[in-house]
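Participant: Just a sequence and a predicted model for now, questions to come.
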Amino acid sequence: MISSVLKQDVVTETVREWLASGKYRCGDRIPTNDELARMFGMNQRTISIGLNRLVAEGLLERAPRRGTLVRQKVSTPASNAVALVTVSEGDVYGEMAWTANRILQEHGLFPVILDSNLTEDSAGIISFLKRFVAKQQPYGFLAEGTTNFPYDFLRENPEKFGNTVFLFRYHNPVEMPWCRYVLIDMDEMGRLAVEYFASKGVKRLAFPAISERKSYMGPWNSMQVQVMQSLAKYAPRKGISFDESLFWRLHGGAPLEETLRFELNRKDRPDAMFVWSDSQCAFHILPILKKAGLSYPKDILLLGVYNTPHSEKHHFPSFDMCADNVVKIGIEMLTGECKEQKIVLPPRLVEH
């Protein structure tokens, strides 16, 4: 049989955990002694002794005719840990993690990195975040706002994730007012791309999209679509023809090589392509051009994104996503050095 002292401990620590988890918030009434006695299978005297400890700690209060109320939330130990949540792959995200690690340590903060090698889905990110806040109150969170980020989980727990900064993108239609944002300006990327192509005398521009058939929910969760909309807006102003239909066919899952070869064999084929990633350009677009008897830059101009070694190797221009600057500003927001809630940075076009 469990001793009376151990039973009291069970009551105290169970209710303490309820308060820490947010099951009951400040001002809430917890179950009555009678209800708790039935719940725990104990007598009301044992329940009362267990609760009195939490009253003495200032976590609960006895209110006449109202019952036992939550007076304050259980505080968890503060730490200098900062979670960096990014599940994307590629050079730019590796650079982001490396930069964050360096700058956080310069601030005396300890980075804990969750990347795509550990999880790719929302449930995995939630599991990581729950474990991360279970025994401590982290200093803050740096998160890449991908489509699979658990935004609703943060909305349900604002007291735990108040010091959160989203980096590069935010793929959710509604911003959280207690979070901060350092994002890349996709509209400006499209405008700069059009300016570049216009300076080269381009007349017909194509954007062979990477398929997002399974994940697309609207322009707010696709940087590709945001840039495409910008290209469609600015290209006509520079006398450049831009046909959205190719983009949408490929975006919806049409086979890349077959679809693109058809476009390249047309009499009015494009003389330039905006390609969403350097790797897509290097491993898919360039081989397709070669099979079609075309070459870069003689027959068609290319412009990539992410400014990786692929663009340098093949000598095509590419947009740099300014990872160092994004992370630097994000950490300044995290530490309070930067008071802005949202900063949108232009990408940088790099010619090789």
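Facilitator: That came through fine. All of these numbers come straight from a predicted model, not from anything done at the bench.

Participant: make it CA atoms for all contacts and neighbour counts henceforth
Facilitator: Noted.

Participant: list the buried ones in stretch 98-105?
Facilitator: 99, 100, 101, 103, 104 (16 or more other Cα atoms under 10 Å).

Participant: so which strand or helix has the second one?
Facilitator: It refers to residue 100. In this structure, residue 100 sits in helix 91-106 according to DSSP states H and E.

Participant: which residues sit against whichever helix or strand comes after that helix?
Facilitator: Using DSSP H and E, the helix or strand that follows helix 91-106 towards the C-terminus is strand 110-114. For strand 110-114, contacts defined as Cα atoms under 8 Å, 6 or more residues apart in numbering pick out 80-87, 97, 100-101, 104-105, 128.

Participant: Second structure follows, compare the two:
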Amino acid sequence: MSAKTKYNIVKEQITEWITSGKVKPGEKIYSENELVKMFGVSRHTIRQAVGDLVHEGLLYREQGAGTFCSYKPDQTREQTPSLNDKSNNTVKNIGVITTYISDYIFPSIIKGIESHLTAQGYSLTLACTDNDLEKEKQCLQTMLKRNIDGLIVEPTKSSHYNPNIKYYLELEQNNIPYLMINQYYSQLMPPHIIMNDEHGGFIAAEHLIKLSHEKILGLFKNDDLQGVNRMQGFIHAFREHSLPLFPEMVITFTTEDQNINLLERLEKFFKTDSRPTAIVCYNDQLAINVLNMLRRLGLRVPEDISIVGFDDSSLAVATEVKLTSITHPKMDMGIEAAKWIISAVEKKGHPPSIVYEPELVIRNSTASFRESTK
């Protein structure tokens, strides 16, 4: 039996459990070890099959908890003849595509969406792109095949041209409303619920400037608009306070190099004489990685280096050093997104887009430059 055949057997069997209702929405499937023993295949085969089902929206992962069913079987829906001929007796289904499902702030956003949708009698189909455009294409194709009533999307690599625009235009052609969260594709200018990321970058940098820091390093992701806008705000703060900003003090990175290459570049930078006294990080996840790197180098936070994160996630208070961070609405954003899509699906009109204003939450990862050098 070939590896491909084993993979297909595993994937088809798990799919059958889900679509038949043997595993219900929100229920945990067997563990990886249990699936290995059950099917008599390698761990790699199990991971490949389960990973594909996650990308297709049938399953979702929760870090540290396991893998769960996200698909709600709906036999009446499968018999619906066309996109424009929907029975009022059918449970309406909303698709949700995010870049990630189980990591960082995304579970809170999804929980907000799910809590309101289920309370209103809607079903939910989840999928994730891993911030990969080809996977986004697959997710969109799957959603269209499932005859969804509406779609909530977190864009993939939103600062780049998106080659999947035609699928969004197909949604529009079929009168399926969609909403973008966290950012949006500028080519489409769709309804959206986002943060004022530029202002967030501004107040993060301004906080450190007011603490008398001048050599402030900015670390920003450049393949999504959140990072680009946060960087713009960071640069604007220096101009507003008439401070010089040296080119080497702005470092950008992509999704692909954020975990390894970026930290390697930073470590070399911190071993030079031009070491900064403070850092603004693209998000709290990166701030924690930077904090751990500084510890390895024998540098203290905030005594030697001040750090500001972004999103005020659970990670901000997960370590001994509590991060100063910029707020993100998280669950509230999810609830508002669910309210918006229900209003659009039920033809009650399209509410206006929402832009949340961020706030600074000060903790002990930042200190005055003069105090920290004493």
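Facilitator: Sure thing, it's come through. Since we're looking at a predicted model, the values are computed, not measured.

Participant: Once they're superposed, tell me the TM-score.
Facilitator: The TM-score (TM-score structural alignment, normalised by the length of the first structure) is 0.66; 265 aligned residues with a Cα RMSD of 3.1 Å.

Participant: Mark which of the contacts of strand 110-114 of the first structure are buried, thanks.
Facilitator: Taking 16+ other Cα under 10 Å as the criterion, what is buried in those is 80-87, 97, 100-101, 104, 128.

Participant: Residue 111 of the first structure and residue 341 of the first structure: what is the separation?
Facilitator: As judged by Cα to Cα, to the nearest Å, residue 111 of the first structure and residue 341 of the first structure stand 22 Å apart.

Participant: Look at the residue lying closest to residue 67 of the second structure once chain neighbours are set aside and give its secondary structure.
Facilitator: Among residues not flanking residue 67 of the second structure along the chain, residue 61 sits closest, at 4.4 Å (Cα to Cα, 6 or more residues apart in numbering). Assigned by DSSP: H, G, I helix; E, B strand; the rest coil, the conformation of residue 61 of the second structure is strand.

Participant: Identify the residues contacting residue 61 of the second structure.
Facilitator: Counting by Cα under 8 Å, 6+ apart, residue 61 of the second structure makes contact with 54, 67, 68, 101, 102.

Participant: Look up how far residue 105 of the second structure lies from it.
Facilitator: The value you get for residue 61 of the second structure to residue 105 of the second structure, if Cα to Cα is used, is 14 Å.

Participant: What of residue 291 of the second structure?
Facilitator: For residue 291 of the second structure, the distance to residue 105 of the second structure - Cα to Cα - is 19 Å.

Participant: Spell out the residue ranges of the helices in the first structure.
Facilitator: Ranges of helices in the first structure, per DSSP state H, are 4-21, 33-40, 44-56, 91-106, 122-134, 151-156, 186-199, 223-234, 244-251, 256-264, 278-280, 286-291, 309-314, 323-335.

Participant: How far away from the center of its chain is the shortest one?
Facilitator: Just to be clear, that refers to helix 278-280 of the first structure. Mean-position distance between helix 278-280 of the first structure and its chain equals 21 Å (Cα atoms, centre = their mean, to the nearest Å).

Participant: And the fifth one, by the same measure?
Facilitator: Relative to its chain's centre, helix 122-134 of the first structure lies at 14 Å (Cα atoms, centre = their mean).

Participant: Tell me the buried residues in that helix?
Facilitator: Per 16+ other Cα under 10 Å, helix 122-134 of the first structure contains these buried residues: 122, 124, 125, 126, 128, 129, 132, 133.

Participant: The last one too?
Facilitator: When neighbours are counted by 16+ other Cα under 10 Å, the buried residues of helix 323-335 of the first structure are found to be 323, 324, 326, 327, 328, 329, 330, 331, 332, 333, 334, 335.

Participant: So the second one is in contact with residue 99, correct?
Facilitator: Yes: applying Cα atoms under 8 Å as the test, residue 324 of the first structure and residue 99 come out as touching, 6.2 Å apart.

Participant: separation between the aligned partner of residue 347 of the first structure in the second structure and residue 220 of the second structure?
Facilitator: Taking TM-score structural alignment, residue 347 of the first structure has residue 358 as its aligned residue in the second structure. From residue 358 of the second structure across to residue 220 of the second structure, the span is 17 Å (Cα to Cα).

Participant: likewise residue 304 of the second structure?
Facilitator: Residue 304 of the second structure is 22 Å from residue 220 of the second structure, by Cα to Cα.

Participant: ok, so of the buried residues of stretch 98-105 of the first structure, who is nearest residue 16 of the first structure?
Facilitator: Distances from residue 16 of the first structure to the buried residues of stretch 98-105 of the first structure, taken as Cα to Cα, are shortest for residue 104 (32.7 Å).

Participant: Which stretch of the first structure is the longest helix belonging to the second structure matched to in the alignment?
Facilitator: The helix that spans the most residues within the second structure, counting by DSSP H, is helix 3-20. Aligned by TM-score structural alignment, helix 3-20 of the second structure falls on no residue of the first structure.

Participant: what comes up buried for that helix?
Facilitator: 6, 7, 10, 11, 14, 15, 18, 19.

Participant: Which is the succeeding secondary structure element to that helix?
Facilitator: Toward the C-terminus, helix 3-20 of the second structure is succeeded by helix 32-39 as the next helix or strand (DSSP H and E).

Participant: Brilliant, that's me finished.
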